[in-house]
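Undergrad: The following comprises the amino acid sequence and a computationally predicted model.
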Amino acid sequence: RMGLDQKRAAWRAVLDGLGGIAIFFALGCALIIFITFVIPADGVPLLDLAQLFANLRSAPGDYIWLMITLFSTLLPTLVHLSIAALTMALQYPAWWRNFVAGLLENGAQSRQAALFSGICICAMITVALWSPIWFFAFVITHDHGATFNTVLWIFETFAWAIGGI
């Protein structure tokens, strides 16, 4: 809301989206740190990270549990990106913002304007909430594993850097 008041919606939306992505990677790195440094009393590591990364590349279907964990971590990131999209939809383009604001102002005098403004706002919220999910699904289904391999490479490099591999 501060971004709308100060006319800096784009900057706030970008920061929110980047914050969600940073949280995703922070949680993934926290999981790697936990697996690396928490050793049970019997001395056997929780997981062999080198083997885990190798198996993720060769047989990702065997690690559905990890995919579910990563997806549950990705949900807050998608919410952040949805909030960023909604912020942008409320601010840009100016003609749309002014049109909806005019409908809201006329809503007190006209039931038709009130109904139409409600429909417009609901449509904006729906598109804003679903657009990051649609975009994510499109990228994942059309990039032939490039995004998955990049994320895997980032996490594997981090595990190597802290001595987990």
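TA: On my side now, so go ahead.

Undergrad: When you work out contacts or count neighbours from here on, use the C-alpha atoms and nothing else.
TA: OK.

Undergrad: F138: neighbour count?
TA: By other C-alpha atoms under 10 Å, the residues close to F138 number 11.

Undergrad: can you tell me the helix or strand for it?
TA: Take DSSP states H and E as the rule and F138 turns out to sit in helix 111-142.

Undergrad: now swap in I35 and tell me
TA: Short version, using DSSP H and E: I35 is in helix 9-37.

Undergrad: what do you get for T150?
TA: helix 146-161.

Undergrad: what comes into contact with that helix?
TA: Here helix 146-161 makes contact (C-alpha atoms under 8 Å, 6 or more residues apart in numbering) with 28-29, 32-33, 36, 49, 53, 57, 139-140, 165.

Undergrad: just to revisit the earlier point, direction-wise, compare the helix holding I35 with helix 146-161 and give the angle.
TA: Computed by axes from the mean of the first three to the mean of the last three C-alpha atoms, to 10 degrees, the angle separating helix 9-37 from helix 146-161 equals 50 degrees.

Undergrad: what's the next secondary structure element after helix 9-37?
TA: helix 49-58.

Undergrad: Just the buried positions in that following helix, please.
TA: Neighbour-count burial for helix 49-58, counted by 16 or more other C-alpha atoms under 10 Å, picks out 49, 53, 56.

Undergrad: what about versus this one:
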Amino acid sequence: MSDSSKLTHLNAAGQPAMVDVGAKTATRRVARARSRVVLGAEILALVQDGDLPTRKGPVFQTAILAGIMGAKRTSELIPLCHPLGLDDCQVRIEVQAPDAVLIECTASVTGKTGVEMEALTGASVAALTIYDMCKALSHNIVIQETRLLSKTGGKQDFHHAD
């Protein structure tokens, strides 16, 4: 195994460790992640004007806010993530007929470490929020395919080929 393919969150003794980014140069870093939520055709049919109104509030708008909040708090949820002051975080929800929605979270920072985990967390928290707000209608909702779509600005760029 080459040095570049070793796990970065383990120290020489094999114990968990935060990656030391002190010597890295700050660069503009952007990551984009996606989650897919299968709501079912019946729930999706209730979508009106691009959102689903509920007693708890508009589902998609609430999920967008939750996704942004989740991205901002990633280091509190994932133990070895560095706390980052995000430059920007955008969450977009798109209906994917006949039965699902796609959530995309794009996070950016000018810093010494990437924002992949922030983008993934934002997409995941938005998906969980949609589940929470729609579960009264069905427990057959499935959250699937949470994945990194792209990242730029670090040692190596990544772009998922659809």
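TA: Noted; the coordinates are in hand. On a predicted model such as this, the values are computed, not experimentally measured, just so you know.

Undergrad: TM value for the aligned chains?
TA: Aligned and superposed, the two chains score 0.28 in TM-score terms (TM-score structural alignment, normalised by the length of structure 2); 75 aligned residues with a C-alpha RMSD of 4.9 Å.

Undergrad: now the helix holding F138 of structure 1, how far from the chain's geometric center?
TA: 16 Å (C-alpha atoms, centre = their mean, to the nearest Å).

Undergrad: orientation of that helix relative to helix 146-161 in degrees?
TA: Going by the same axes, to 10 degrees, helix 111-142 of structure 1 makes 70 degrees with helix 146-161.

Undergrad: Remind me what helix 111-142 of structure 1 packs against, helices and strands.
TA: helix 64-91, helix 94-106, helix 146-161 (3 or more C-alpha pairs under 8 Å, 6 or more residues apart in numbering; DSSP states H and E).

Undergrad: Check which residues of stretch 86-100 of structure 1 are buried.
TA: Neighbour-count burial for stretch 86-100 of structure 1, counted by 16+ other C-alpha under 10 Å, picks out 86-91, 100.

Undergrad: Which single one of the residues you listed is nearest to D16 of structure 1?
TA: Proximity of the buried residues of stretch 86-100 of structure 1 to D16 of structure 1 (C-alpha to C-alpha) peaks at T87, which lies at 9.8 Å.

Undergrad: if I read this right, that closest one contacts A9, doesn't it?
TA: Yes - T87 of structure 1 sits in contact with A9 when judged by C-alpha atoms under 8 Å, with a separation of 6.2 Å.

Undergrad: which SS class is the closest residue in space to H159 of structure 2 that isn't next to it in sequence?
TA: Leaving aside its chain neighbours, H159 of structure 2 sits nearest to S150 (4.3 Å; criterion: C-alpha to C-alpha, 6 or more residues apart in numbering). What DSSP: H, G, I helix; E, B strand; the rest coil gives for S150 of structure 2 is strand.

Undergrad: Now do the contacts for D88 of structure 2.
TA: Neighbouring residues of D88 of structure 2 by C-alpha under 8 Å, 6+ apart: 106-109.

Undergrad: which residues sit against stretch 67-75 of structure 1?
TA: Residues outside stretch 67-75 of structure 1 that contact it (C-alpha under 8 Å, 6+ apart): 24, 27-28.

Undergrad: At which residues are the helices of structure 2 located?
TA: 41-44, 59-72, 74-77, 116-134 (DSSP state H).

Undergrad: mind listing what's buried in the last one?
TA: Read that as helix 116-134 of structure 2. Buried-residue list, helix 116-134 of structure 2, by 16+ other C-alpha under 10 Å: 116-131, 133-134.

Undergrad: Now do that helix: which elements does it pack against?
TA: Going by 3+ C-alpha pairs under 8 Å, 6+ apart, helix 116-134 of structure 2 lies up against strand 27-38, helix 59-72, helix 74-77, strand 88-96, strand 100-111, strand 142-152.

Undergrad: I'd like these laid out as TSV, including distance to L44 of structure 2.
TA: Converted to TSV, those look like this (distance: least, C-alpha to C-alpha, whole Å):
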stretch	distance to L44 of structure 2
strand 27-38	9
helix 59-72	12
helix 74-77	29
strand 88-96	8
strand 100-111	7
strand 142-152	13
